[in-house]
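# just the structure for this:
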Amino acid sequence: MGGNRQELAPGKARGIEDRLTGIPGLDAVRERIGSWGADGASVPRHVHALLLGLRRLDAINLAYGPAAGDGALEEVAARIQHFAAGDLDGPWMLARAGGGTFLLVANESCSRERWQLFADQLAEMIARPIAVPSGVLRLSPRIALIRALAGESVDSMLDRLGNALQDANEQQRGRLAWADGEVSPPGRSSAQLETDLLGAIDRDEIEILFQPQFSLADDRLIGAEALARWNHPELGRIGAGVLFGIAERVDHLAPLSRHIAHRALAAGCAWPGELRLSINVTPADLAFGSYVRQMLDLVRESGFPPRRLTLEVTEQALISDVTLAAQTLAEFSAQGIRIALDDFGAGFCNFRYLKVLPIHYLKLDRSMIEGVASDKRDVAVLRAIVAMAEALDLQVIAEGIEDEAQRDVAAHEGCAYYQGFLRAPPMSAAAFAELASV
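Coordinates of the predicted model:
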């Protein structure tokens, strides 16, 4: 690539720079995409990618100091990972492409409109204020999008993405740009999507998938996490990140959360034995004054045993009022419901939460697992987290296990449970019921 085009360094490995965000460099992306394809060299069909660049990063470093810039990069990496984890059903990977640039690749079958909607909602998430010790930052992301061509090399894909991102930065006609000048599909406007969502529950378009969870000691199925997907009649399947982003704009989070819990609990009642059900708790849930009463009513009405239910809460749901969150979660705990602190290790971790919250599980973010099979420092961090959890009488759940090597390390270091594509992707209620009956 010549001239002043943005260059993605082809030989960048996981180095000091990538230690900052805890995510790998581009070499790891080549390996991962190679594992998805039949020949190990070209990009397989269904691979989508985006390159996200942050503008004004130098100005932030000058105005607030390098520490603020570093903190912003860590927060951006955590937000991308969390958004992708909630929205994508197929395997995916995030990498640092240098400076303020991040590459996300996904082996995901979806339409161009759906990938553009994902990118647009991700840009909104990144643009939200970021608190740093010296003030509040607002970032302006630009995103280049691509659907890989059949038989295309990884370097060709990266080259086209780099050119598209440079064009997006130069033309300033919007925050999204498709590679090779492809015109962005019109899709549906935000107002149309918001209107669509208001009737989606009544039209039974919100589907509940289940991500199986297994014991690390013997690979025994121990339960599943409930995940929401919106089967939009025009755009196809829309993941939780986009779904909840739209619901937040139309003040529809509470009805959506109730619907998800109701459907998940109903499905769980048919499960054999002592299989557990995990349901995610949103910030809006914890802020809703009647959330505890309504959730406990749903549990009682469903007949699902409270002792087999886990509520997963992220740090993002705790930031606004951790004292109120602790009180709310304590009410659930008193009923025998267990609490998991989700995405532990993503971005900044406030260890005060471990002291004040009535939690039973630490659920490790996939970034805490990704490098454990090849990096001694990653193993050391995992070992320290597990030791801390044991001292606090907490069990550790490893998320994002994609190969046997990661599973072996997680088991050796003392994690109790795991989930990930190694054993099973998210699946329908019927498919999980069949898996549970084996």
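# for the rest of this, base every contact and every neighbour count on C-alpha atoms.
Will do.
# tell me the contacts of residue 420?
211-213, 399-402 (C-alpha atoms under 8 Å, 6 or more residues apart in numbering).
# got the residues you listed as CSV, with secondary structure and neighbour count columns?
Shown next, in CSV, are the contacts of residue 420 (DSSP: H, G, I helix; E, B strand; the rest coil; neighbours: other C-alpha atoms under 10 Å):
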residue, secondary structure, neighbour count
211, strand, 22
212, strand, 25
213, strand, 26
399, strand, 24
400, coil, 22
401, coil, 21
402, coil, 19
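# now those as JSON lines including distance to residue 427?
Below are the contacts of residue 420 laid out as JSON lines (distance: C-alpha to C-alpha, whole Å):
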{"residue": "211", "distance to residue 427": "6"}
{"residue": "212", "distance to residue 427": "8"}
{"residue": "213", "distance to residue 427": "12"}
{"residue": "399", "distance to residue 427": "16"}
{"residue": "400", "distance to residue 427": "15"}
{"residue": "401", "distance to residue 427": "16"}
{"residue": "402", "distance to residue 427": "16"}
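# got the contact list for residue 192?
By C-alpha under 8 Å, 6+ apart, residue 192 lies in contact with nothing.
# wait, is it part of a helix?
Yes. When DSSP: H, G, I helix; E, B strand; the rest coil is applied, residue 192 is found to be in a helix.
# select the longest strand from the chain.
Longest strand in the chain, counting residues (DSSP state E): strand 221-232.
# quick check: residue 422 vs residue 357, distance?
Separation of residue 422 from residue 357 (C-alpha to C-alpha, to the nearest Å): 31 Å.
# the two: which has the busier surroundings?
More neighbours surround residue 357 than the other of residue 422 and residue 357, with 20 against 14 (other C-alpha atoms under 10 Å).
# residue contacts, the more buried one?
Counting by C-alpha under 8 Å, 6+ apart, residue 357 touches 325-326, 329-330.
# again, only this time at 10 Å
By C-alpha atoms under 10 Å, 6 or more residues apart in numbering, the contact set of residue 357 is 318, 322-323, 325-330, 339-341.
# please generate a structure for the following sequence too, so the two can be compared:
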Amino acid sequence: MASNTADGIAPFLLYLVTSLAMSFVVGAFLLRIQLRLRRALDRSHRKQRQLSASARIDSLTGLINRAAFMRALDRALDAWRNGGPPVAVLLIDLDHFKTVKDTHGHAAGDDVLIETARRLSGFQEANTTVARLGGDEFALLLEDDQGGIPRRVGRRLLDTLAAPIPIPNGFARVGATIGLAVSEDRAVTSQELLHAADVALYDGKRHSRGSLRAYEAGMDEAQRDRSMLEGDLRRAMTAGEIVPYYQPLIELHGDRLIGFEVLARWQHPVRGIIPPTSFIQMAEESGRIGEMFYTLLGRACEDARNWPTDLRLSVNISPTQFAEPLMASRILSILDKAGFPPARLELEITESTLVDEVSSAREILNTLRNAGISVALDDFGTGYSSLRHLSDLPVDRLKIDRGFVASAQRNGEDWRIIRAIVQLAGTFNLATTAEGIEAPEILSTLRDMGCDIGQGYLFGRPISAEQTSLWLQQRPALRAMAS
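Presented below is the predicted three-dimensional model:
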């Protein structure tokens, strides 16, 4: 009987075990599907968070981007209209970023942007918002009801960004210019306030890089005028309207004319003669400065063929041109074509070239000097050059910035700066040139200090090639007058 019972239970147990096994398999399968669905959902959520973050965060610097900044600016202006603190926008543009990137590569450019963002993040407080708007342009939104705060913050920003930035090949001094706009009209929109800061920024870059410029009425009109000039510049270069003018270089001991500095002038058909301060920076920013330099150099060499062979030409060269590998060969080719001896040419470079383009400048300048061309360091004392640069780089002469001469005329104590530069040049066996000589007493003092060469209105203003040829015919009388 027990056997019959067991036989009866056996099918049931088999069914039960089979059912349990199937339930386990199905359960495991469903659990596996559930885990897959959960992981897929988690991935979807992460992707959504990443997409949300990428929509507001700049991936390179970690700062918020333009879209997020504009939303923050909208909120700040809404709060201001409802009784909150005034709103200030500081628009920050790096001054020499393109030069660093062109010379040292995109990786060095990224290093500059990352370090700039790190420094700006130090200003990230409860009432500030820092963003990268794109390229080398950054912005700081400040909400504060205390007068003068935006300007003080702007000056601190300039100091912070002026410090050298480490890059793979050394250090770069980039610096920045800042445009400031403050909410005054309650109806102002975020776009209008940012535009005002942009107008102030470009006014600052046009007149004084490395400065803080606040928006003022009338700047919009000036910017429109500049935009018209920018559009006209390409036509002017093609039409040959950018021409060389010449200012005498005088040996101070003996009043001997030794040559001319070549200065660009724009002979505009409507506006007349336009000075270089109004278009040289535009040419640099648009990438046309190299073309302009080579054209001016060629015309100056042709002009000088009709002048005494003991006179030399001194020509300014932009720091951005040192990013061009063939610069030296192109200069030598122009001289050869014009039949102009290299020993009669001097190139003037600025101190920023020594800081930003040390490696490329050394190679190019050595090539040119080996061919007989001399090199002058322009505006000495206004930049960041060091004694190492004076000893390492092939420089023949220091030019004392006209600002020191002008300052010395107002304050006699400032003669100490000029005397120190002359003595420093002597230590390195370099000649010196003083700019901005406009009075006989200034000339006499510079002579006593041992300055070698001078230029300024006392000797002659920059004039055209035709006027220079006439001036040379009268040189003996003029030399007697200067002495």
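# about what we covered before: max pairwise distance over the contacts of residue 357 of structure 1: which two?
The distance between the two most remote of the contacts of residue 357 of structure 1 (C-alpha to C-alpha) is 16.7 Å, for 323 and 340.
# so between the two, which is more surrounded?
The neighbour count for residue 323 of structure 1 versus residue 340, taken as other C-alpha under 10 Å, is higher for residue 340 (25 against 14).
# follow-up on the earlier one: corresponding residues in structure 2 for the longest strand of structure 1?
Using TM-score structural alignment, strand 221-232 of structure 1 lines up with residues 257-268 of structure 2.
# figure out how far that stretch is from the centre of its chain.
Between the centre of stretch 257-268 of structure 2 and the centre of its chain there are 25 Å (C-alpha atoms, centre = their mean, to the nearest Å).
# in structure 2, what residues pair with stretch 291-311 of structure 1?
With TM-score structural alignment as the criterion, stretch 291-311 of structure 1 aligns to 327-347.
# what are the buried residues along that stretch?
Residues of stretch 327-347 of structure 2 classed as buried: 327-328, 331-332, 334-335, 338, 340-342, 344-347 (neighbour count, 16 or more other C-alpha atoms under 10 Å).
# chain neighbours aside, what residue packs nearest to residue 130 of structure 1?
Using C-alpha to C-alpha, 6 or more residues apart in numbering and skipping the chain neighbours, the partner closest in space to residue 130 of structure 1 is residue 137 (5.0 Å).
# can you pull the contacts of the one you found?
Taking C-alpha under 10 Å, 6+ apart, we find residue 137 of structure 1 in contact with 60, 64, 68-69, 72, 127-131.
# tell me how many other residues crowd the counterpart of residue 251 of structure 1 in structure 2.
Under the alignment (TM-score structural alignment), residue 251 of structure 1 pairs with residue 287 in structure 2. Residues near residue 287 of structure 2, counting by other C-alpha under 10 Å, number 13.
# A helix includes residue 287 of structure 2, no?
No. Applying three-state DSSP, one finds residue 287 of structure 2 to be coil, outside a helix.
# where does residue 270 of structure 2 land in three-state SS?
Three-state call for residue 270 of structure 2 (three-state DSSP): coil.
# ok, it to residue 470 of structure 2 distance?
For residue 270 of structure 2, the distance to residue 470 of structure 2 equals 27 Å [C-alpha to C-alpha].
# and these two? Which one has more around it.
Applying other C-alpha under 10 Å to residue 270 of structure 2 and residue 470 shows that residue 470 carries more neighbours, namely 10 against 6.
# and that one, that's in a helix?
Yes. Residue 470 of structure 2 forms part of a helix when assessed by three-state DSSP.
# contact partners for residue 128 of structure 2?
Counting by C-alpha under 10 Å, 6+ apart, residue 128 of structure 2 touches 72, 87-89, 121, 140-144.
# over to residue 373 of structure 2?
332, 341-347, 365-367, 396.
# residue in structure 1 paired with it?
The equivalent of residue 373 of structure 2 in structure 1 is residue 337 (alignment by TM-score structural alignment).
# next one: residue 312 of structure 2
In structure 1, the residue paired with residue 312 of structure 2 according to TM-score structural alignment is residue 276.
# how many neighbours does that match have?
21.
# the closest residue in space to it that isn't next to it in sequence and residue 379 of structure 1: what is the separation?
Among residues not flanking residue 276 of structure 1 along the chain, residue 223 sits closest, at 4.2 Å (C-alpha to C-alpha, 6+ apart). Applying C-alpha to C-alpha, one obtains 26 Å for the distance of residue 223 of structure 1 from residue 379 of structure 1.
# and those two? Which one has more around it.
Neighbours were tallied for residue 223 of structure 1 and for residue 379 using other C-alpha under 10 Å; the higher tally belongs to residue 223 (24 against 19).
# now do the same contact list for that one.
Listed by C-alpha under 10 Å, 6+ apart, the contact partners of residue 223 of structure 1 are 210-215, 268, 271, 274-278, 308-309, 419, 432, 436.
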